[in-house]
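Participant: The following block contains a protein sequence and its predicted model.
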Amino acid sequence: MGIILASSSPRRRELMALITPDYTVRTSDVDERAIRAETPALLAQKLAAAKCRAVAESCPEDVVIGCDTVVDVDGAVFGKPADRDDARRMIRVLAGRGHLVHTGVCIAAQGRELCFAATTKVVFGALSDAEIEAYIATDDPYDKAGAYGVQNGAAKFVAGIEGCYFNVMGFPVSRVYNALKELDVL
C-alpha cells in the first residue's frame, strides 16, 4: 500500500513531505468546470473528491489524497485567474478586506473515503494600483486560486490570518495528518 498525492501542485508536494517523504504523485484529468456545488467550501470538497476518485479507480490498493483550493469572497469563487486582467480584478477585490480560503481534501484508503473542507480567513491590507500592477507583472498570481500565493510575493499584502496558514497554500497539513492517522495509514 503506497500513498499517492493526486495533485500536480509543487506547494502540495512540499507540504505532503512534511507528513511523510514516502509518497508518489499522480494527477487526474478531471474537468473541473463540470463540477458545481451550493457553496464554495462544498465546491472545493467536491473537486477534491473527483480528483481523488479518478486516481483511486486505477490504484485501489493505495491511499489516494485529492485536494482543491478556492478563494471565497462573499460566496463568489475565485479560482486560478484566466489572464492578467482577471488577476488584476481578483487582487483589486481582495485588497483592503477579508476573504475565506477553502481547501477540499478527499482521502481514499482501504475501501473507505474521508472528505472534508478546511477554511482559513485571510485579510489583505489596502493596496495601491501600483502595488497591484507590480504584483500581477510577476509569475506568482497565475497558478493559484485567488491570484495570489501567501508564501510568495503576496505575503506583504496579508494583514492577518485566522486558521491554518498551510491551508492558504492549498494543503492543511495538520488536518491531513490527523485524517491519515484516523484511517490507520500512519
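Facilitator: Now that the structure is in, tell me what you want to look at.

Participant: From here on, just use CA atoms for contacts and neighbour counts.
Facilitator: Noted.

Participant: starting at the chain centroid, how far to stretch 147-157?
Facilitator: Distance of stretch 147-157 from the chain centroid (Cα atoms, centre = their mean, to the nearest Å) equals 14 Å.

Participant: Could you pull out the buried residues of that stretch?
Facilitator: 147-150, 154, 157 (16 or more other Cα atoms under 10 Å).

Participant: what do you get for stretch 21-35?
Facilitator: Using 16+ other Cα under 10 Å as the test for burial, stretch 21-35 gives 23, 26-28, 30.

Participant: got the end-to-end distance for that stretch?
Facilitator: Length of stretch 21-35, first residue to last, Cα to Cα, to the nearest Å: 31 Å.

Participant: from the chain's centre, how far out does it sit?
Facilitator: That offset, for stretch 21-35, works out to 12 Å (Cα atoms, centre = their mean).

Participant: quick one on the thing from earlier: let me have the buried residues of stretch 147-157 in a markdown table, adding secondary structure as columns.
Facilitator: Output for these, formatted as a markdown table (DSSP: H, G, I helix; E, B strand; the rest coil):
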| residue | secondary structure |
| --- | --- |
| Ala147 | helix |
| Tyr148 | coil |
| Gly149 | coil |
| Val150 | coil |
| Ala154 | helix |
| Phe157 | helix |
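
Participant: Which member of those is positioned nearest Ser8?
Facilitator: Gly149 (15.9 Å; Cα to Cα).

Participant: How about the contacts made by the closest one?
Facilitator: Shown in contact with Gly149 (Cα atoms under 8 Å, 6 or more residues apart in numbering): 140-141, 155, 169.

Participant: let's see 10 Å
Facilitator: 11, 140-143, 155, 168-170 (Cα atoms under 10 Å, 6 or more residues apart in numbering).

Participant: Next one for the comparison:
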Amino acid sequence: MSVFLTSEPIILASASPSRRRMLEAAGVEVHAEAARVDEEEIKLSGKAAGMKPPEVAEALADLKASKLARKYTGPYIVGGDQMLECDGHWFDKPVDRADAANHLRRLSGRTHTLYSAVVVFHNGARVWHHIDHATLTMRSLSDDFIDRYLDAAGDAVLSCAGSYQVEGLGAQLFNKVKGDHFTIQGLPLLPLLDFLRVRKVLPA
C-alpha cells in the first residue's frame, strides 16, 4: 500500500512507469496521463536548428506538460524527458531486440551522457524547470554477453534509451557512473521534491 505525503495529487505528463514509480516511492501521489507528442519530429527539428541535447530534453518535457496544462486547471503538471548522447550521436529507444543489441555495441567501451529535464506547469503557466546530467562509462561488452543480457532483460530494454535500466540488470553493463541516480532513471527527483515543498504540495 502506497503512503502519500502530498496535499494534492500531481499529474505526470508521461507514460513512463519509471518516473511514476520514483515519485510514488517518494510519497508523491501521481495521476499519470501520456501527452501524445511527436518526439521524433521535435528531435529532428531541434537537431536541424542546432539545439543541444539538454535543450531538446527540456523542449520535450515542456511540450508534454504544456499539452496537459491546457486540459487541467488546479493540479501541478509535471513533464519529463531524457536524451542520451555519445560521441555526438543521439540515441533513441530501440525499436526491437536487434536495434537494442546495436545500441549496446555502439556504447560498449565508451562514455556517454544522459540529460534529464523536468518542467512544471500550474494553472496554464510554466512555473519551474530543471535540467541535470550524468555520465556513464560502459565496459567493453562481448557479443555473447549482449545476447545473454537481452535474453534476461526482455522487452524492458525497449522502453529506455541506450537499452538498459541501470537500477536493475543494466548495472552489469557499467564500470563507472558519475551523477545522480534519479537523473539516470529519467527524472531529477530531488530538485523537483524541493520545488513541491516550496509550493506546499509536500510538507517541509
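Facilitator: Ah, there it is. Everything numeric here is computed off the predicted structure, so don't read it as measured data.

Participant: I'd like the buried residues of stretch 147-157 of structure 1 written out as TSV, with distance to Val71 of structure 1 added.
Facilitator: Below are the buried residues of stretch 147-157 of structure 1 laid out as TSV (distance: Cα to Cα, whole Å):
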residue	distance to Val71 of structure 1
Ala147	9
Tyr148	10
Gly149	12
Val150	12
Ala154	14
Phe157	16
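
Participant: out of the residues you listed, who's nearest Leu18 of structure 1?
Facilitator: Minimum distance to Leu18 of structure 1 across the buried residues of stretch 147-157 of structure 1 is 18.1 Å, recorded for Val150 (Cα to Cα).

Participant: the helices in structure 2, which residues?
Facilitator: 17-25, 39-48, 53-69, 97-107, 143-153, 181-185, 189-198 (DSSP state H).

Participant: number of nearby residues for His103 of structure 2?
Facilitator: By other Cα atoms under 10 Å, the residues close to His103 of structure 2 number 19.

Participant: repeat for the one 3 residues further on
Facilitator: Arg106 of structure 2 has 14 neighbours, counted by other Cα under 10 Å.

Participant: Could you find the counterpart of it in structure 1?
Facilitator: Aligned counterpart of Arg106 of structure 2 in structure 1: Val93 (TM-score structural alignment).

Participant: counterpart of Ala155 of structure 1 in structure 2?
Facilitator: Aligned counterpart of Ala155 of structure 1 in structure 2: Ala171 (TM-score structural alignment).

Participant: For Phe116 of structure 1, list the residues it contacts.
Facilitator: So Phe116 of structure 1 contacts 41-42, 44-46, 48-49, 67, 102-107, 175-176, 179 (Cα under 10 Å, 6+ apart).

Participant: That one and Glu162 of structure 1: what is the separation?
Facilitator: 18 Å.

Participant: out of the buried residues of stretch 147-157 of structure 1, who's nearest Leu127 of structure 1?
Facilitator: Comparing the buried residues of stretch 147-157 of structure 1 against Leu127 of structure 1 with Cα to Cα places Phe157 closest, at 7.5 Å.

Participant: just checking, the closest one touches Val123?
Facilitator: Yes: with contact defined as Cα atoms under 10 Å, Phe157 of structure 1 counts as touching Val123 (8.4 Å).

Participant: Give the residues shared as contacts by these two.
Facilitator: By Cα under 10 Å, 6+ apart, Phe157 of structure 1 and Val123 have these common neighbours: 94-96.

Participant: what number of residues lie near the aligned residue in structure 1 for Ser116 of structure 2?
Facilitator: Using TM-score structural alignment, the partner of Ser116 of structure 2 in structure 1 is Thr103. Per other Cα under 10 Å, the neighbour tally for Thr103 of structure 1 reads 30.

Participant: ok, now which ones touch Thr103 of structure 1?
Facilitator: Applying Cα under 10 Å, 6+ apart, the residues contacting Thr103 of structure 1 are 40-45, 47-48, 67-71, 116-120, 166-172.

Participant: residues in contact with Cys67 of structure 1?
Facilitator: Residues near Cys67 of structure 1 by Cα under 10 Å, 6+ apart: 5-7, 9, 12, 44-52, 103-107, 115-117, 170-172.

Participant: Trace it over to structure 2, please.
Facilitator: Checking TM-score structural alignment: Cys67 of structure 1 goes with Gly80.

Participant: Excluding chain neighbours, give the residue nearest to the equivalent of Ala69 of structure 2 over in structure 1 in space.
Facilitator: Aligned by TM-score structural alignment, Ala69 of structure 2 pairs with Ala56 of structure 1. The shortest distance from Ala56 of structure 1 to any non-neighbouring residue, by Cα to Cα, 6 or more residues apart in numbering, is to Val64 (5.9 Å).

Participant: ok, now Val123 of structure 1?
Facilitator: If the residues on either side of it in the chain are set aside, Val123 of structure 1 comes closest to Gly98, at 4.0 Å by Cα to Cα, 6+ apart.

Participant: contacting residues for the one you found?
Facilitator: 72-74, 121-125, 158-161.

Participant: Would you mind giving those residues as CSV with neighbour count added?
Facilitator: Output for these, formatted as CSV (neighbours: other Cα atoms under 10 Å):
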residue, neighbour count
Asp72, 23
Val73, 18
Asp74, 10
Lys121, 19
Val122, 21
Val123, 18
Phe124, 21
Gly125, 15
Val158, 17
Ala159, 14
Gly160, 12
Ile161, 16
